[in-house]
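Undergrad: Here is a sequence with its predicted model. Questions after.
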Amino acid sequence: MHPRVHRFIRFASIAVTAVSLTYMAQRGNVRADVTAEKLNQVTSATRDLIDAVTPERPVAIHAFVSREVPRDYVTVRARLLSVLREMEARGKEGLTVRIVEPSSFSDEAVEAEEKYGIRPQVVANRDGDRVQEMQVFLGVAVTSGPHEQTIPFIDRGMSPEYELVRALRTVTQEKKKVVGVLRTDATIMGNFDLQARKQQPAWRVIGELKKQYEVRSLNPGAEIPKDVDVLLVPQMSSMTTAQLEHLKKYIDEGRPALLTVDPMPLFDMRLSPSEPMLPPPGQNQGMMFGMQDQGGEPKGDYLGFLEKIGVKWESDKIVFDTDNPHPRFAGSPPQVVFVTERPDGTKPFNAQDPVVAGINEVVVLFGGAIKPAAGFEAQFVPLLQTGTRGGFNKFEEMTERHMLFGLQGPILPRQRTMTNASEIIAAHITAGETSGEAASKGKNVIVVADLDIFGDQFFVLNERGGDLDGDGIDDLRFDNVTFLLNAIDTLTGDAGLVELRGRKAQYRRMTTMDALTKEADDKRNAEIEAANAKAEAELKGAQEALDAAVKKIQDDATLDETTKAVLLKSREEAENRRLAGKRETIERDKARALKATENERDKAVESVRAKVRLLASTTPLLLPIVLGFGVWLRKRSREAESIPSSRKRGAA
């Protein structure tokens, strides 16, 4: 055989072998996830769920995935297709997976919109310096007989495996579990505003729960139905005595509940525990020209109710924490608490409780503090806690009442009560069965001292992800949504999705940078506290001088009442002018001191960052320099070895 023909046959054989092996691997769905976090392979629970699908109750998955997506969505698309192919490979006859790549105005796009309600989303595509809009399909419909669950769009912050498994679990269930939401003054289920004559939408938390549960709005004045699997009570302090009795009966039966008690609900300050119940719909609400409505019915003894289930809550106490791990939120008040691992290594989560499994950080907005009630035998497991560099403020210190506009706040006070102790914001309370007069079937309650923790903004952020600059790395991640869903799942006894919610790309904080800048932050906080204390002391001294002058005139027995009144008015006006001037000077000096403190802190942080940048830019150069120097030494050594001995210096 001619050598040229022989080489051609060998090349053709190699090509056929490569194509055959590729085809076999593709048909066999042989894949390996070699990443560190293993996010591209499904969990064992997911595989068990796929294996449980039978021909007797078939399931069809229709995925509409665009062929071209912006760079920000490449990872989401890849993970979605990976999970779908894994399902297709493991699925038996009962599971059908159909992947469609629709384009705009194609028959597949029309089918997705008309049959399943899946529409393309307009997203920004950053290509170099240009930003243009793209219509992207990343939706899935899961059907099983009459049951259908649609995922309209899988955004950057959503886990494709979690969304698919949740939809698959929902359509294969005979009946959804029921989450009951009590109708309190906190209308998270939505409400019709009679004054504005428009419908208030439900909170996003309700829509998220409906993806997995049957959500019902319950009348708090009636007994809670027996088929309710878990109860959600928003702002429990807005309940009457009769309503609390129904709630007590429900909890004493051993049925699970999630109770929220917020000392300062930012979404509606009228729902604060210190305020009266809102009047019935249609009546004038608010305060006008000093006239305030009497409100609705009197509130029940919610503090006593909580103590009976093992929780003590000071309803006028608002916690703060001076530890703030996010430079982009450096200007936020300390009452915005970032519940995450502290610089000193303390962990605010109880790793043994599934409610906080896989949680990295939760944000609490002007929340309260709870602790175990004295003398009550129950298991009190803290779920969310502040750090040890914080304390609290009282409600009256952070609010004021305006004659025209009613209760106003939050107002950030100059002084804060430092406790340097960790405060508990949320806890899981369980108790065994008891007998006697206080007989009950045990307790299973989660109490959260903040309702703003479940605000709509956290659900939007959860969908869009924490990659703010589009570089594929999470800049921040708040797990408020995960915390809520884990709490509901744990209370219902179904923790099958808890592991999946925690399967996210690891959020890696620059801990070394945090440690280097900690000293500057500590110094800034100490100087701020000192400036506030000095201002308060000087103002207090000025006020004491005024009070002493007034008292001296009042105690002067040689003066008649008319003369006293004239002198008091004159002295008070003079002292008030002097006090106002001194207050302005004190505030100006305080602002100057705080500005200097901030500048010193910024200089110290910038110095640390400059050192880090220098190390980052020079360290990569060291290896090639060392390698080049080693090559040069080896070359010189080999040159020296090749020189004859007779030619070397000093040879005879």
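TA: That came in fine, so what should we check first?
Undergrad: hey, let's count contacts and neighbours off CA atoms from now on
TA: OK.
Undergrad: Would you indicate which residues of stretch 434-447 are buried?
TA: Counting neighbours by 16 or more other CA atoms under 10 Å, one finds that the buried residues in stretch 434-447 are 440, 442, 443, 444, 445, 446, 447.
Undergrad: my bad, should have said stretch 251-266
TA: Buried, per 16+ other CA under 10 Å, within stretch 251-266: 251-252, 254-266.
Undergrad: quick one on the thing from earlier: is it possible to get TSV of the buried residues of stretch 434-447 that adds distance to residue 533 and secondary structure?
TA: Compiled in TSV, those are given as follows (distance: CA to CA, whole Å; DSSP: H, G, I helix; E, B strand; the rest coil):
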residue	distance to residue 533	secondary structure
440	51	strand
442	49	coil
443	45	strand
444	44	strand
445	41	strand
446	38	strand
447	35	strand
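Undergrad: tell me which of the residues you listed is nearest to residue 80?
TA: For the buried residues of stretch 434-447, the closest approach to residue 80 (CA to CA) belongs to residue 446, at 33.9 Å.
Undergrad: In addition, the following structure is provided for comparison:
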Amino acid sequence: AQASFSQVFMGVAFTCGAEEEVIPFFDRGLPVEYELTRSIRVVAKTNRKKIGVLNTEAKLFGGFDFQSMRSTPPWPVVDELKKQYDVEQVSASEPIEEEYDALLIALPSSLPQKEMDHLQDYMEAGNPTLLLVDPLTIINVGLSPSEKAGANMNPFMRNQGPPPKEKGDIHALMTALGVSWNKAQIIWDQYNPHPDFAHLQPEIVFVGANNPEAFNQEHTASAGLQELVLLFPGSLRKAADSDYDFQPLVKTTPASGSLNYSQLVQRSFFGVQLVQPRFGHRPNPAAYTMAAHIKGESFPDTTNGADSDTTQTPTRVNAMVIADLDFISQQFFQIRQQAVGNLNFDNVTFFLNCMDVLVGDESFITLRKKRVRHRTLETIEEKKREFREEQLKEEQEAEAEASQALAEAQKRLSEKVAEVRQRTDLDDRTKEIMARNLQEAEQRKLDALKNKIEAKKEARIQRSKEEMEAKIRSIQSNIKVYSVFLPPLPVLGFGIFIFVRRYKREKEGAAAARRLRA
């Protein structure tokens, strides 16, 4: 083998006057063209946009974690923003008077009411804001809005120091923003285009371009995206009587539904832990919105006795809301840099697009979204979608049958106990003893019946999954067979055509030669 040598750039530094921009290392998954273009422009343009990051319990700038008694580093998203913007920490303990091109708020539900009021005043002045709300934060379940303030603290240190401030009314804040958001509703979706990740629970939501309504193609921030992953996200809707324009950016497939926060967590002395859902997944035909852009004006309501002749100052809003925080956690930045398993999610791209739209600088968006577009097998995807819908129907029917059988058994138990209690030939003590004995005996039967029904239900669901997987494997096998035998057919047909043509011409030539000799 012949050896060859070539220069490899491991990192690049750009300088322009006193400005310097350094890319220390080109990781495998790093978009080189985008990084180079951004670095050149940033270093050549000294007037950067200014981004504010509000101080919340999410601690995007890092801080001291009292639960683990150690310091936490800044989130990678802060370093990513610093490559393009001037980034500053912002406190809402006092009214926010500093001017920012955009304000980032992660977990506004963790703010005390006073800080939440200051944030609302800032947003209603028309200042661009990006809110990351989350019904269940995987990075720290104790930060979820359904938990009380300080739920993530070390249980042995709760009596030390001042108590944490109570959380504010996040529902009122979101309603003022024109958004209806249930802080205890977690969205799930059966869509999963990665066979290697088939074991993941549906609360890890994959959003793919194979669903035509997944991304809003009319909005700059979401148009052209290929795939997002959100972890236990929430759902957003336009609030009733809101005058603001509500534009959905990211949606689930119709094979999706919701669970309550209490179905997915378990509280104990040592904190909050995730558990497997105790109930089945029942789909809702309507798709859920997980990210939206809200903007416009709203005039105060004058129906409550206010003077309608007085000039009313409208409130202006320009905000984007994403119902998940974990989608910009460290693991997704690592996947983006290292291209782990050839995965290429648009989580970081979507976040930066939203920030660019808010600050009014969309020059990088087209370049950022530029990457190889992989075309999937549409027939298989369509069949998978049909099979998933059939599987969900099977699971829903199994759940309904199990619930009906248990309800009937419980009804029979209640009737037998009531029959004993209504007997007039027995004294109260005897009736109580007989009722208790009957209840214990019937309860054992009911428990055995529950186990039997649950096992039958699980067997039916498992059989449905196996049938779906078998059908998908059959389709894949057929496509493989077609891919082997169909491509040679045109060549074979063309070869037969040439052979017949040459044979015919040779035969005609031989006949002509015989006539000449004759």
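TA: Noted; the coordinates are in hand. The structure presented is a predicted model; accordingly, all values stated were derived computationally and were not measured.
Undergrad: Got a TM-score for the pair?
TA: The TM-score (TM-score structural alignment, normalised by the length of structure 2) is 0.89; 504 aligned residues with a CA RMSD of 2.9 Å.
Undergrad: Now, the buried residues of stretch 251-266 of structure 1 that are in strands?
TA: 257, 258, 259, 260 (DSSP state E).
Undergrad: what about stretch 358-375 of structure 1, distance to the chain center?
TA: Relative to its chain's centre, stretch 358-375 of structure 1 lies at 13 Å (CA atoms, centre = their mean, to the nearest Å).
Undergrad: distance between the ends of that stretch?
TA: 33 Å (CA to CA, to the nearest Å).
Undergrad: Map residue 548 of structure 1 across to structure 2 for me.
TA: Alignment note (TM-score structural alignment): residue 548 of structure 1 maps to residue 415 of structure 2.
Undergrad: Mind telling me what element that match is part of?
TA: Applying DSSP states H and E as the criterion places residue 415 of structure 2 in helix 378-421.
Undergrad: Mean per-residue distance, that helix versus structure 1.
TA: In this overlay with structure 1, the average offset of helix 378-421 of structure 2 from its partner residues is 2.7 Å by mean CA distance after the TM-score superposition for structure 1.
Undergrad: On the C-terminal side of that helix, identify the next helix or strand.
TA: helix 428-485.
Undergrad: okay, the angle between that following helix and helix 378-421?
TA: 170 degrees (axes from the mean of the first three to the mean of the last three CA atoms, to 10 degrees).
Undergrad: Please name every helix or strand in contact with helix 428-485 of structure 2.
TA: helix 378-421 (3 or more CA pairs under 8 Å, 6 or more residues apart in numbering; DSSP states H and E).
Undergrad: Start from the N-terminal end of structure 1 and give the helices.
TA: For structure 1, applying DSSP state H gives helices covering 3-27, 44-51, 74-90, 107-116, 160-172, 204-210, 241-252, 302-308, 456-464, 480-492, 498-501, 511-554, 561-642.
Undergrad: right, and these - which one's nearest residue 392 of structure 1?
TA: Checked against CA to CA, the stretch from the helices of structure 1 lying closest is helix 511-554, at 14.2 Å.
Undergrad: Tell me the helices and strands packed up against that closest one.
TA: helix 561-642.
Undergrad: what about the helix it packs on, how far off from structure 2?
TA: Helix 561-642 of structure 1 sits 2.0 Å off on average (mean CA distance after the TM-score superposition for structure 1).
Undergrad: Just give me the match in structure 2 for residue 454 of structure 1.
TA: By TM-score structural alignment, residue 454 of structure 1 lines up with residue 328.
Undergrad: One more: residue 624 of structure 1?
TA: In structure 2, residue 624 of structure 1 lands on residue 491 (TM-score structural alignment).
Undergrad: Counterpart of residue 370 of structure 2 over in structure 1?
TA: Residue 370 of structure 2 maps onto residue 503 in structure 1, by TM-score structural alignment.
Undergrad: ok, now residue 290 of structure 2?
TA: Checking TM-score structural alignment: residue 290 of structure 2 goes with residue 425.
Undergrad: Tell me which residue of structure 2 is furthest from the middle?
TA: Here structure 2 reaches farthest from its C-alpha mean at residue 518, the gap being 87.2 Å by CA atoms, centre = their mean.
Undergrad: show me what contacts residue 372 of structure 1?
TA: By CA atoms under 8 Å, 6 or more residues apart in numbering, residue 372 of structure 1 lies in contact with 310, 311, 312, 380.
Undergrad: what about 10 Å?
TA: 306-307, 309-313, 378-382, 424, 427, 429 (CA atoms under 10 Å, 6 or more residues apart in numbering).
Undergrad: which among the residues you listed end up buried?
TA: Here, 16+ other CA under 10 Å leaves 306-307, 309-313, 378-382, 424, 427, 429 buried among the contacts of residue 372 of structure 1.
Undergrad: and residue 224 of structure 1, what pairs with it in structure 2?
TA: By TM-score structural alignment, residue 224 of structure 1 lines up with residue 96.
Undergrad: What separation do you get for its match and residue 165 of structure 2?
TA: In terms of CA to CA, residue 96 of structure 2 sits 20 Å off from residue 165 of structure 2.
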